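Engineer: Sequence and predicted structure below; questions after.
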Amino acid sequence: MSSSTSRRSYGVKGAPYGFLLPATVLFALFFALPIGYAVWLSFRKVKVSGLGLGPGARKEVWAGLENYTSALTDSELTDGALRVLGYGCIVVPVMLGLALLFALMMDSDAVRFTPFTRLAIFLPYAIPGVVAALLWGFLYLPDVSPFSYVLEKLGLPQPDLLDGGPLYFALSNIAVWGGTGFNMIVIYTSLQAIPAEVHEAAKLDGATPLQIALKIKIPMVAPSLVLTFFFSIIATLQVFGEPMTLKPLTNAMSTTWSPLMKVYRDAFGTGDIHAAAAEAVLIAVVTLVLSFGFLRTANRRNQRDVSQGAAR
């Protein structure tokens, strides 16, 4: 084999790696490297000598698992996790339920103006979360809300949605309003992939539209439901923008309402970057464990259903 042929063969084999190189470099610089640096910071701490004044009075030393121990025993972080759990119990079922309902409606022959309706439901997802939180925040404020004005004119009570228990529903409403459209599109795309012959066979057997939806459509889009549930869980665990945006509008929300708000407060409020790094790593590990456990359970269930179907 000539040298030119060898170079040509090497170039063809190395072409995929050349195409992957830019993405690999960007991944390493802006994803892998920051994660590694955060993990390294989580094992460090600042040691202060004396009053902390003068050169050498503050130096970074190895802390081992001290930051992780403090984070695991921090009541503020635990309370934030419990608040996010309650928030997720409202957001995830309501959002996915509405997304499935809208997707089934869009897939029905009885619905008119499907493209416009689909766009109208999806449009809130295109609005940035901070902008959506500001819009809803001012709608919640009793002094500027048109809803409060109408209730006042009607002589009805004006609930304060930014205080106490209603705050959970106010935050959940923002997430549901913004995320339902995306999940609906995912489910609707799966519904469109169902062969028309399946629907026709069910209609010939005398199945009603409700029976077709419950016994054919929903089981066949189960993988999409699993995917949207997976994304929703991750988004719930990482909630930050909405409560952070609403915080200046109410005194009922603390700076540690969610775990990520606690990380932000420690990193940029109190300046304890090492404790914040440990908390961020813990949140990432919990998210990874829950996600992996859920996907493994879902895959195991799908394999069991496939095995049962093959046995029949």
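Structural biologist: Good, I have the coordinates.
Engineer: drop to CA atoms for contacts and neighbour counts, all remaining ones
Structural biologist: OK.
Engineer: where exactly do the helices run in the stretch 101-250 of the chain?
Structural biologist: Along the stretch 101-250 of the chain, the segments classed as helices by DSSP state H, counting those that start in this stretch run 114-122, 129-140, 146-153, 166-192, 196-204, 209-212, 218-220, 222-237, 241-246.
Engineer: Check it against this one:
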Amino acid sequence: MTMTTTTVTPTTTTPASSSTAGPAGPPRRTSRRRLSGVALAAPFALLLLGTVLVPLGYALFLSLFTDRLSGLGFDGYRQVFTGLGNYTSVLADPAFRESVAHAALYALVHIPVMLAGALVLALLLDSAAVRLRQMWSLAVFLPHAVPGVIAGLIWGYLYSPGIGPLNDILPFDPLGDNGVLPSIVNMATWQWMGYNMIIFYAALQTVPREVLEAARADGAGALRTALSIKVPMIRPTVFVALVFTTIGSLQLFTEPLVLRTFTGTVTSTWTPSLYIYEAAFISNDYGRAAAASILLAVASALLSALVMRLSARRSR
């Protein structure tokens, strides 16, 4: 008689909760991080949508329409779809082309003078050769605190013949055909140089002092240190200031608007912004004003992209 024995191997069971608890953790953390990112980005997205995208879209919509009289004109104006008609009308307008030429010439003069002056003043403040840095920085920054309209009125009286002293000192008429552009450049430079100087000075404070001490140990003077070390290390900040200054130059508005009350040289369409203002609030041609605004926005975006690409290439 044969007996068979059966061996029973004990098995251990793992609770279901322990097998699923491990992989459930990371997805929860990931979802929480995504929700946190969305919550932090939501205010900026709403602000961008309400202040940039919606007005830009509405301006684009207005640029495709124009107001025309219906029939004999007894029914008033009605909105008519023109497509790109407003854009072709603006581009063919000699006043608009002349305003763009004025803005371009202003930018070519104002941007190098203002940025170079702000950079030189920041380097002087950062050096040991200038005492009372806080007082000098406040004195240079103070014109930026003056509102643009008030500053324009002050300079307008300084330029006026018989009232201000500058008309007798300067070798040219500051309110004449050949002198109004340098006058406007001077007004804008006086107001914005201190602002950019503070930005450059703050960037210079981030330059490692060990690098500066090594340059002095190698025998580099103050000028060589500034040109070879300080300026290259704050080049990104300079390019950012260049982008904003370029955009601001295309949007020149306050200074020529104020000077219009002092001279007839500055017309109602002297700059693109004045051209848009005249079309919208004087001629009530909102389609033409919107088309000019879109063209100005496109030009600002293209110039900004060009400057940023040049800065990235220069950095490499």
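Structural biologist: Alright, I've got the coordinates. Since the model is a prediction, treat every value here as computed from it, not as a measurement.
Engineer: circling back to that earlier point, distance to G88 of structure 1 and mean neighbour count added to the helices of the stretch 101-250 of structure 1, as JSON lines?
Structural biologist: Converted to JSON lines, the helices of the stretch 101-250 of structure 1 look like this (distance: least, C-alpha to C-alpha, whole Å; neighbours: other C-alpha atoms under 10 Å):
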{"stretch": "helix 114-122", "distance to G88 of structure 1": "21", "mean neighbour count": "14"}
{"stretch": "helix 129-140", "distance to G88 of structure 1": "17", "mean neighbour count": "18"}
{"stretch": "helix 146-153", "distance to G88 of structure 1": "26", "mean neighbour count": "14"}
{"stretch": "helix 166-192", "distance to G88 of structure 1": "8", "mean neighbour count": "21"}
{"stretch": "helix 196-204", "distance to G88 of structure 1": "35", "mean neighbour count": "12"}
{"stretch": "helix 209-212", "distance to G88 of structure 1": "29", "mean neighbour count": "14"}
{"stretch": "helix 218-220", "distance to G88 of structure 1": "23", "mean neighbour count": "15"}
{"stretch": "helix 222-237", "distance to G88 of structure 1": "6", "mean neighbour count": "18"}
{"stretch": "helix 241-246", "distance to G88 of structure 1": "13", "mean neighbour count": "20"}
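Engineer: could those go into CSV alongside distance to F292 of structure 1?
Structural biologist: Listed next are the helices of the stretch 101-250 of structure 1 as CSV, based on distance: least, C-alpha to C-alpha, whole Å:
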stretch, distance to F292 of structure 1
helix 114-122, 29
helix 129-140, 27
helix 146-153, 43
helix 166-192, 20
helix 196-204, 33
helix 209-212, 32
helix 218-220, 23
helix 222-237, 10
helix 241-246, 25
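Engineer: Enumerate every residue touching V186 of structure 1.
Structural biologist: 224, 228 (C-alpha atoms under 8 Å, 6 or more residues apart in numbering).
Engineer: Check L303 of structure 2 too.
Structural biologist: By C-alpha under 8 Å, 6+ apart, L303 of structure 2 lies in contact with 243, 246-247.
Engineer: For Q308 of structure 1, find the nearest of the helices of the stretch 101-250 of structure 1.
Structural biologist: Smallest distance to Q308 of structure 1 across the helices of the stretch 101-250 of structure 1 (C-alpha to C-alpha): 14.7 Å, for helix 218-220.
Engineer: Structure 2: matching residues for the closest one?
Structural biologist: Using TM-score structural alignment, helix 218-220 of structure 1 lines up with residues 231-233 of structure 2.
Engineer: so how far is the matching stretch off the chain centroid?
Structural biologist: Relative to its chain's centre, stretch 231-233 of structure 2 lies at 22 Å (C-alpha atoms, centre = their mean, to the nearest Å).
Engineer: contacting residues around it?
Structural biologist: By C-alpha under 8 Å, 6+ apart, stretch 231-233 of structure 2 touches V207.
Engineer: Just give me the mean distance for it relative to structure 1.
Structural biologist: Stretch 231-233 of structure 2 differs from its equivalent in structure 1 by a mean of 1.6 Å after superposition (mean C-alpha distance after the TM-score superposition for structure 1).
Engineer: Distance check, the counterpart of S249 of structure 2 in structure 1 against P93 of structure 1.
Structural biologist: By TM-score structural alignment, S249 of structure 2 lines up with T236 in structure 1. Taking C-alpha to C-alpha, to the nearest Å as the measure, T236 of structure 1 and P93 of structure 1 are separated by 12 Å.
Engineer: Let me know which of the helices of the stretch 101-250 of structure 1 is the nearest to W40 of structure 1.
Structural biologist: helix 222-237 (23.1 Å).
Engineer: Which strands or helices does the closest one pack on?
Structural biologist: helix 75-106, helix 166-192, helix 273-311 (3 or more C-alpha pairs under 8 Å, 6 or more residues apart in numbering; DSSP states H and E).
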